[in-house]
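*Asks:* return atomic coordinates for the entry below.
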Amino acid sequence: MGKRKRDEDYLLKKLKKIEDRLSRRRNEETNSESAWDHEEDPIAMDTEFGSDNASAVAVKNIDTNTPNSLPTGDEEIILDEAFLTLLGDAPKDESVAGPNIQKDIAARLREVIKNGLKKEQKEKILEEYPFPANCQLFRAPVLNPEIKAAVSDLLQKKDSSIEARQNQTGVAVTALSRALNILALEKSETNQILVKHISNASRLLCDSHCIDTRLRRNFLVSTLNNKLKETLKDTKRDKFLFGEDLSEALKATKAISKSSQDLKNITTKPKPGTSRSQPSGSQNFLNLKSPYPGVQSRKPVPSSQRATGWTPPVKNQARRPQTQPSSARGTARFKHSARRT
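*Replies:* From the prediction side, this is the model:
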């Protein structure tokens, strides 16, 4: 860091020295009536001003002698085809702009696009255009009570927000339909052009209304029972999102599922590790192991011996260790030692 600081100070001093020399030189040129010879070699001035300011004087001479040698930033250079070929293919602008809208109309629509309508303005417009009696499908479909009881509160709020947007789209279609009714009374070439534009806008809004309906159905069906998904997808919307006959469709699906289970041939599979048929008699206990090592498991008593109370003796049965009092253990040790002697 110290070396860099010294280098910067040195360069600043050099630059200040060059600027002082140039300013003195300009003052001398202003006071004197003679001018510099433009053909003089700028490097020759190095003997008077030193080698540090030679490059600065050379730049000054270039700027004064050839002012138009380099283009300025305001000038536009036109490139030839050969140079453009070397640069490669030019990017294509795929966006196509339509004709401009009247500036007052455009300003108001841009404001709504950026900030939306105020609550009072929106409510006023929605009340002004009630849905037509013969086009009640402009209204957003209501969520079926059966589905509403089966989904969470979060999904219900999400569905309600999309439903409100659908109602607003339906009001927009209603307003455009009124304009079409007025134009339909008078047939003229101008009216035909207006009818075309208004009809296109109405159909696009109706398509958005249909897309929102599909969106609501799809995210609700994805959270319900998998066995009923196909039944829910086959339903058609009316004033309800899944149709008025949803209850009958669900009952029919459950009845069909129950009937199919009754018709199937149900076979019970044995549990792993167990035999299919349990043998009778004494073979049931042949594979049983004794809980004590070295002790043979006792065989079952036949029915003929069970009546008399006789049981066969067990061979090679290891005796379990028994605990004895301390006096008995001492007597046993004494007897054992006496036998050895």
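
*Asks:* only C-alpha atoms for contact and neighbour calcs from this point on.
*Replies:* Noted.

*Asks:* tell me how far L204 lies from V173.
*Replies:* In this structure, L204 and V173 are 9 Å apart, going by CA to CA, to the nearest Å.

*Asks:* more neighbours: those two, which one.
*Replies:* Between L204 and V173, counting by other CA atoms under 10 Å, V173 is the more crowded of the two (24 against 12).

*Asks:* my guess is that one meets S208, correct?
*Replies:* No - with contact defined as CA atoms under 8 Å, V173 does not reach S208; the gap is 10.7 Å.

*Asks:* which residues do these two both contact?
*Replies:* By CA atoms under 8 Å, 6 or more residues apart in numbering, V173 and S208 have no common neighbours.

*Asks:* S222: what's it in contact with?
*Replies:* K229.

*Asks:* for comparison, sequence B:
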Amino acid sequence: MGKTKRKHVSSSEDSYSEASEESMVTSSENDSREEEIYRLKQRIKRLKKRRHVGIRHKRQQKRPRHRRSSFPTPRRTSALGHKNNVGDTDTDSSRRDNEPANLLGEPLQKDIACQWSKDSTGKLVGLNPKTRDTLIKKYQIPQNLTAAQPPVLNPEIKAAVAEASITRDQRLEKTQNQMGKALAALGIAQTALLSMLKEEGGDRLRQVIETLNDAARLSADIHHDQSLSRQHVISLNLDRNVKDLIQNTTLDGWLFGENLSERFKAAKAIEKTGQELRAQQKMAPKAARPRTGSENLKPPPRQTLGGQKYHQSASRRRSTRRTGQAQQQSRYSQGHKPREKTSRRYH
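*Replies:* Here you go, the predicted model:
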């Protein structure tokens, strides 16, 4: 009997192990199938993406190319904004050749154009510092055109501004001085032509004078813009009250007008007077309200409130506690009996 039981137990253990092995095999097969399905899905996605990219590339190839416009294309620059040095002169000359005719005027004489620009590139030449100083000293500002001189920075503003702003203002002042000397040269040429016109006459001279006058007016406008730029650069480091004071100043020999210190003192005095007037208005006594017949709006005194002991200081609470104890002792000494506690009965 015992042997048969042992055989039955061993057979059940074998069947259990076989079932567990089968379940493990099926689970591994399911995992492998899921991995294969996932790989197939990813491959289908990649194929769809490639197909979409190929269709888009074919569409771009089928698009008709636009005709090349006659307007010049902008010069290519690197990522840092520097121009390409390879073939700069060739591209520049071709760009200028392709410009529309309505943007360019009649050509100048060759000798005049060579003085202002290089041989064939058309770029303006920067003057040598020595040549620049010679030309600036050659022409003087006329007596009746003192506005062509660059205005001087006020010493009060100069003391309150950073050194970097002063350096930038000096550069702008130098450019403005050079523009004023150019105005003086144009004025001298116009004066000579006007005297020739009075003596000889002729439409040709009138045309020359008109052209020089236009050049002088453009130069004067640049001179005025330089003054406004200098004011803006300096006013960036000033207080808001000072900005309001110098906002609408007229340009004269000084950049921010004459008598700036006096105007600043007057503005300070006005501001101080306004502050005093505002302080007097605040300190003025309030008018008493008319008393009405009812006193319902009047709040009860502080001590009659229920929680007055919490609003008192610690020393005050101790003193009131002592006085209460003393009053109780005096009542007991006089034969006063405390009230007995009675329980209420509800019928």
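
*Asks:* would you check how far apart R206 of the second structure and Y139 of the second structure are?
*Replies:* Taking CA to CA, one finds R206 of the second structure at 24 Å from Y139 of the second structure.

*Asks:* ignore the last one, S27 of the second structure
*Replies:* From S27 of the second structure over to Y139 of the second structure the distance is 101 Å, taken as CA to CA.

*Asks:* which one of the two has more residues nearby?
*Replies:* Using other CA under 10 Å as the criterion, S27 of the second structure and Y139 rank with Y139 on top: 15 against 12.

*Asks:* what does the more buried one correspond to in the first structure?
*Replies:* Under the alignment (TM-score structural alignment), Y139 of the second structure maps onto Y129 of the first structure.

*Asks:* my guess is that match meets T174, correct?
*Replies:* Yes - at 6.5 Å, Y129 of the first structure and T174 qualify as touching, with contact defined as CA under 8 Å.

*Asks:* surely Q231 of the second structure touches L251?
*Replies:* No - if you go by CA under 8 Å, Q231 of the second structure and L251 don't touch, sitting 10.0 Å apart.

*Asks:* nearest residue to the middle of the second structure?
*Replies:* Residue closest to the mean C-alpha point of the second structure, counted by CA atoms, centre = their mean, is L236 at 13.2 Å.

*Asks:* quick one: the helices in the first structure, in order.
*Replies:* For the first structure, helices defined by DSSP state H occupy the ranges 2-31, 46-49, 54-65, 81-87, 103-115, 119-128, 145-150, 153-185, 189-221, 229-234, 246-263, 303-308, 326-340.

*Asks:* so which of those helices comes closest to S95 of the first structure?
*Replies:* helix 103-115 (19.3 Å; CA to CA).

*Asks:* could you find the closest non-adjacent residue to A249 of the first structure?
*Replies:* Spatial nearest neighbour of A249 of the first structure, chain neighbours left out: T231 (7.0 Å); criterion: CA to CA, 6 or more residues apart in numbering.

*Asks:* please pull up the equivalent of the one you found in the second structure.
*Replies:* Matched by TM-score structural alignment, T231 of the first structure corresponds to L245 in the second structure.

*Asks:* do you know how far its match is from S315 of the second structure?
*Replies:* With CA to CA as the criterion, L245 of the second structure and S315 of the second structure are 61 Å apart.

*Asks:* one more: L255 of the second structure?
*Replies:* Counting by CA to CA, the gap from L255 of the second structure to S315 of the second structure is 71 Å.

*Asks:* equivalent analysis for Q42 of the second structure, please.
*Replies:* On the measure of CA to CA, Q42 of the second structure and S315 of the second structure end up 84 Å apart.

*Asks:* so which of these two has more stuff around it?
*Replies:* Q42 (12 against 9).

*Asks:* assumed that one was part of a strand.
*Replies:* No - per DSSP: H, G, I helix; E, B strand; the rest coil, Q42 of the second structure lies outside any strand segment and is helix.

*Asks:* residue contacts, it?
*Replies:* Applying CA under 8 Å, 6+ apart to Q42 of the second structure gives no contacts.

*Asks:* counterpart of it over in the first structure?
*Replies:* Aligned partner of Q42 of the second structure by TM-score structural alignment: none.

*Asks:* counterpart of A216 of the second structure in the first structure?
*Replies:* Under the alignment (TM-score structural alignment), A216 of the second structure maps onto S202.

*Asks:* these two touch, right, its match and A179?
*Replies:* No - shown here, S202 of the first structure and A179 do not form a contact pair, counting by CA under 8 Å, at 10.6 Å.

*Asks:* so how many other residues sit close to the aligned residue in the second structure for I182 of the first structure?
*Replies:* Matched by TM-score structural alignment, I182 of the first structure corresponds to A192 in the second structure. Neighbour count for A192 of the second structure, taken as other CA under 10 Å: 11.

*Asks:* repeat for the one 3 residues further on
*Replies:* For S195 of the second structure, the count of nearby residues is 11 (other CA under 10 Å).

*Asks:* from H66 of the second structure, how far off is it?
*Replies:* 59 Å.

*Asks:* swap in G105 of the second structure?
*Replies:* 30 Å.

*Asks:* then N128 of the second structure?
*Replies:* According to CA to CA, N128 of the second structure stands 47 Å off from H66 of the second structure.

*Asks:* the two: who's more crowded?
*Replies:* When N128 of the second structure is set against H66 and neighbours are counted by other CA under 10 Å, the residue ahead is N128, at 9 against 6.
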